[in-house]
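1. Sequence below, structure please.
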Amino acid sequence: MSKFNTARMRTGATSAVRTARTPTGRTHEGAPGYERTPKGELFLLAVSNMVGENTFYESGQARDSRYATLIRANTLADPEWTARFLRWLRTSANLRSAALVGAAEFTRARLDAGAHGMSRQTIDSVLQRADEPGELLAYWLSSYGRALPKPVKRGVADAVRRLYDERALIKWDSPASAVRFGDVLDLVHPAPAADKSWQGELFAHALDRRHNRDTPIPDGLPTLRARAELLALPPGPRRRALFDDAETARATLRAAGMTWESVAGWLQGPLDARTWEAMIPSMGYMARLRNLRNFDRTGIDDAVARDVAARLADPAQVARSRQLPIRFLSAYRATSRSRRWRPALELALGHSLASVPALRGRTLVLVDTSASMNAGFSQDGSLRRWDAAVVFGIALASRCEHADVVSFSTITRVFDLRPDEALLRAVERWRTGGYFLCGGTETAAAVRRHFAGHDRVVVLTDEQAGGRDVGRALPATVPLYTWNLAGYRMGHAPSGSHHRHTFGGLSDAAFAAIGLLERGAHADWPF
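-> This is a model prediction of the structure:
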């Protein structure tokens, strides 16, 4: 009888996150654990790490320390790889804090090793929003003191020339920040960009603001001058009267660079429907997504609401916004009593999951809903790791030719996947139907119980299994794809080859690796 030349024979392929082939330790729940290479451990930690946030098994401080240690180790071992990774982490994975901390620690490691080059460019590459130079400097000052090395100064200065303009100053230069725009300028001394004749006046004005110097706003800064005129209006009816004519209000606010947050402060009271209607055309995608409940509460006009919904559902706008898929779930829950936004949010979520592959054959999708997956990872605590697992799990299953979806913990429960059911409705049915089990993490038992000749098994989990070895719970010829959502040190199965592969993150990007591996191609890093 043939052992290798069978119908299940698959071309061998490798993936980026690699481990030893045999257990090297234990998971937090005591199952055989597989230690990843430093690159693999860093990758999975970074794409799931909200800096400073506690997780079920690891404090925020311990997690951040491990992250910094991994950045420094990989910087010394392979600085080119680490620099590419950090740029990707900020520009494609859209994770701000991890990228900024990573760039600072990359630079510190290079300096300590006496290495030259790369640090300036790496710092510049992760600074993509005008508040981020101050963020990175605040981290450096709190970690390493006020002495700023030249690569830090030059990298931040490069970003300042690229990012600082009038609207950035209005939006991001806040007295609540420890490191304001003027502080950044004092610390790194950037020369104005040669092609921005107004930037010298902007820098001078930012310094005057920071040092409380009562100097006139330069003529070359019309947006700031327009804003000053608005602020000079006495509070009360004269400010509210601006919104008597929506077109005039819209043009005036746009000319003054007023965001919805600054208008709320300027009016010194709640925003009503006509105020929102005047501002909505100038609001960005994320601002609209965040304020859907406010739009409903104040009763904006139905025609305006339709325009908001159309923009939310537009695939080009979704791609440009770079919102993580779970943000649409958060918005859906925040507006659960309203039917205005459901179709648009459903479409938007679908567009944000464009990389989810269509898989032929039979797929077993196991979603970890143990207690450790109930850990939050959003700042407001509204989103849990198991929310992300369910979104990705159902999205994948709905694209499969045939899929069995199972929630597992100490026990298991099969989820009834309904054809043509909208994804967000399926996720809410999961929540209200009691599929979040909140027990232990018996992954191997769930695999053994529900595997029935499937072509592949996909597990969405934090990998902190109890019990037996997960990788050996199904035949070696059947691919096991683990989607890691927490980034702990030990994995629950081998990874990198022999039909055992681990991915991670909070976006759909890693799904593309499944298609590559199924075609026998090698799935390298996504950068």
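2. From now on I want contacts and neighbour counts done on CA atoms only, so please keep to that.
-> Fine.
3. Please point out which parts of the strand or helix carrying V101 sit buried.
-> In the assignment (DSSP states H and E), V101 maps to helix 96-112. For helix 96-112, burial by neighbour count (16 or more other Cα atoms under 10 Å) applies to 96-110.
4. With stretch 140-155 instead?
-> 140, 151-155.
5. which pair in the residues you listed spans the largest distance?
-> W140 and R154 (14.1 Å; Cα to Cα).
6. Give me every residue in contact with the helix or strand encompassing A446, excluding its own residues.
-> Assigned by DSSP H and E, A446 belongs to helix 443-450. Residues outside helix 443-450 that contact it (Cα atoms under 8 Å, 6 or more residues apart in numbering): 364, 366, 368, 408-409, 411-412, 465-471, 473-474.
7. Show me what counts as buried in it.
-> Neighbour-count burial for helix 443-450 [16+ other Cα under 10 Å]: 443-447, 450.
8. now do stretch 262-282
-> 263, 266-267, 271, 273-280, 282.
9. quick check, nearest of these to R288?
-> The closest of those, once distances to R288 are taken by Cα to Cα, is I280, at 7.3 Å.
10. Mind checking which of the buried residues of stretch 140-155 are in helices?
-> Assignment to helices by DSSP state H places the following of the buried residues of stretch 140-155 there: 140, 151-155.
11. Before we compare anything, build this one as well:
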Amino acid sequence: MKFNQSATEKAETVNHEGAKAYAMTPALELYSAVATTMLSDISYESAFHRLARIRTLVRKVSPTFVAQLALYAREQLYLRSAPVVLIGELAKHHHGDSLISRTVARVVQRPDEITELLAYYQLTNNRQETKKLGRLSKQLQKGLRIAFNKFDEYQFAKYNRAAQVKLRDALFLVHPKAKDEAQQVIFDRIVTNTLQPPYTWENELSSLGKQPFADEAAKKTAFRNKWEELVASGRLGYMATLRNLRNMLDAEVSVATIQRVCDLLGDAAAVDRAKQLPFRFLAAYREIKSVKSGHVAMLNDALETALQLSVANLRGFTAETRVVIACDVSGSMQVSVSARSKVRLYDIGLLLGMLLQSKCKNVLCGLFGDTWKTVNLPGRNVLANVEELYRREGEVGYSTNGYLVIDDLINRNYIADKVMLFTDTQLWDSRTNNMSQDNTIEAKWAAYKQLAPNASLYLFDLAGHKNVPLQVESNDVYLLAGWSDKVFDVLQALEDGESALSKIEAISL
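-> Okay, the predicted model is just below:
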């Protein structure tokens, strides 16, 4: 079955700015909503309403597609909350076969996802009685039993948190069968809460912080030694290393330690295992840029290398392919991806745009808001390019006049092959208050196709709202969604004549 077929009824609607827009098919809307959320408030939509919309959409598509999307979100987009929601809703509405258990067993990749899934199951089924998790779905229970067998004592101890649903509760509910005597010992320790404390940077630093020191100098020396020990031990994970670059610089660790960190960041195998979203490298880059240390340059180079390694399979275009990359810097893009993150949708658009630019030979890139402005940047040093664009975003204002990108191409008689907009898709004409149907991206694209009949327009949806400014899968207009470099796999599928959902539909269950 193809889920991305054009709707038989072209449902016209309006977007959040009151401009003309089009509704998506349920499957495409669900994909867009899931690929662009950490279930935090964003412009135009609260986390509560995003969750409610995902729940409604799940019931409008095939259970198989929901399972495939959950696996795609967890295994390829590296999201955690959205797959939990999809599985919880699937368990609520779908019964009778092993689809749920097989999907759960793959989606759960950390011990705390067992308890997260149980907590969500309790929430979505409105359990209020004393035994809130009684009458657990048999297939959910079966999948969680398999998941319990994935983890060792270190992993269980690391994620054994004092939450509403604890690992101990999950063990009693799921009744997993230990695969051997050693695992049975671990299960018994979960029950008695006697798991061996894990060696983690959090525990090590917390323990050190509780010790008395003669003076501030002694304390600083102790923390410097501890960071050097953590790095030398090889047990400081890749993401933990990214998160703590500033702490290491502040502790004034040795140049040998910094070199070890750089070696880890730039190790291709380590990058592949870490499976970090591209914006994690940007967050680390920004965190250290103001630190007064001679080691910042080394770390910046390592982060650029790591980012390039993380997208090593990103395919660009030939020297003959003329590409236009336009990044939306409107006010609605100035919102963080989650409550705890400093990275905004705007940052992700710039980063994905610059990643794509680095793979293209003939590219025109720029920013749009009130106006559209092209910016010439080198192909190398993606993170530095993002910072340069970030510095210049105020030059174009904060509206969403995306039609100006196409209008400029028409006025200059510029024949592009690929026009790519990184946006929240809530495009409108701020100059005439939405009253003119001439100043819409739909009208401008129709006019541009007369000039460049072979051109394609790609909307990289970074916010997952339920409408788009022009009909997709029509007149060479395509929608892609997400914050991961995997969005470029979807681009390649479209280039190969497949649909935007082909990568999801191809997932075996």
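12. Can you calculate the TM-score here?
-> Overlay of the two chains. TM-score (TM-score structural alignment, normalised by the length of structure 2): 0.85; 459 aligned residues with a Cα RMSD of 2.2 Å.
13. re earlier: who wins for most neighbours among the contacts of helix 443-450 of structure 1?
-> D368 (36 neighbours; other Cα atoms under 10 Å).
14. Strands - which of the contacts of helix 443-450 of structure 1 land there?
-> Mapping the contacts of helix 443-450 of structure 1 onto strands (DSSP state E) picks out 364, 366, 368, 408, 412.
15. aligned partner of the third one in structure 2?
-> Read that as D368 of structure 1. Alignment note: D368 of structure 1 maps to D328 in structure 2; criterion TM-score structural alignment.
16. Based on its surroundings, how many neighbours for R225 of structure 1?
-> Counted with other Cα under 10 Å, R225 of structure 1 comes out at 18.
17. So which residues of the stretch 401-509 of structure 2 form helices?
-> 403-411, 441-451, 487-495, 502-505 (DSSP state H, counting those that start in this stretch).
18. Reformat those helices as a markdown table; add distance to V255 of structure 2.
-> A markdown table is the format used below for these (distance: least, Cα to Cα, whole Å):
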| stretch | distance to V255 of structure 2 |
| --- | --- |
| helix 403-411 | 47 |
| helix 441-451 | 53 |
| helix 487-495 | 37 |
| helix 502-505 | 44 |
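19. closest one to L314 of structure 2 among these?
-> Among those, helix 487-495 sits nearest to L314 of structure 2 (Cα to Cα), with 6.6 Å.
20. how close does the closest one sit to structure 1?
-> For helix 487-495 of structure 2, the mean deviation from structure 1 after alignment is 3.3 Å (mean Cα distance after the TM-score superposition for structure 1).
21. tell me what that helix is packed against?
-> strand 477-481, helix 502-505 (3 or more Cα pairs under 8 Å, 6 or more residues apart in numbering; DSSP states H and E).
22. Now do the same contact list for the aligned residue in structure 2 for H498 of structure 1.
-> Matched to structure 2 by TM-score structural alignment, H498 of structure 1 sits across from N475. By Cα under 8 Å, 6+ apart, no residues touch N475 of structure 2.
23. ditto for the one 5 residues further on
-> Remark: with contacts taken as Cα under 8 Å, 6+ apart, L480 of structure 2 is in contact with 32, 458-461, 487, 490-491, 500.
24. between these, which is nearest A240 of structure 2?
-> Of those, the one sitting nearest to A240 of structure 2 (Cα to Cα) turns out to be V487, at 25.2 Å.
25. Run a quick neighbour tally on the closest one.
-> As a measure of burial, V487 of structure 2 has 21 neighbours, counting by other Cα under 10 Å.
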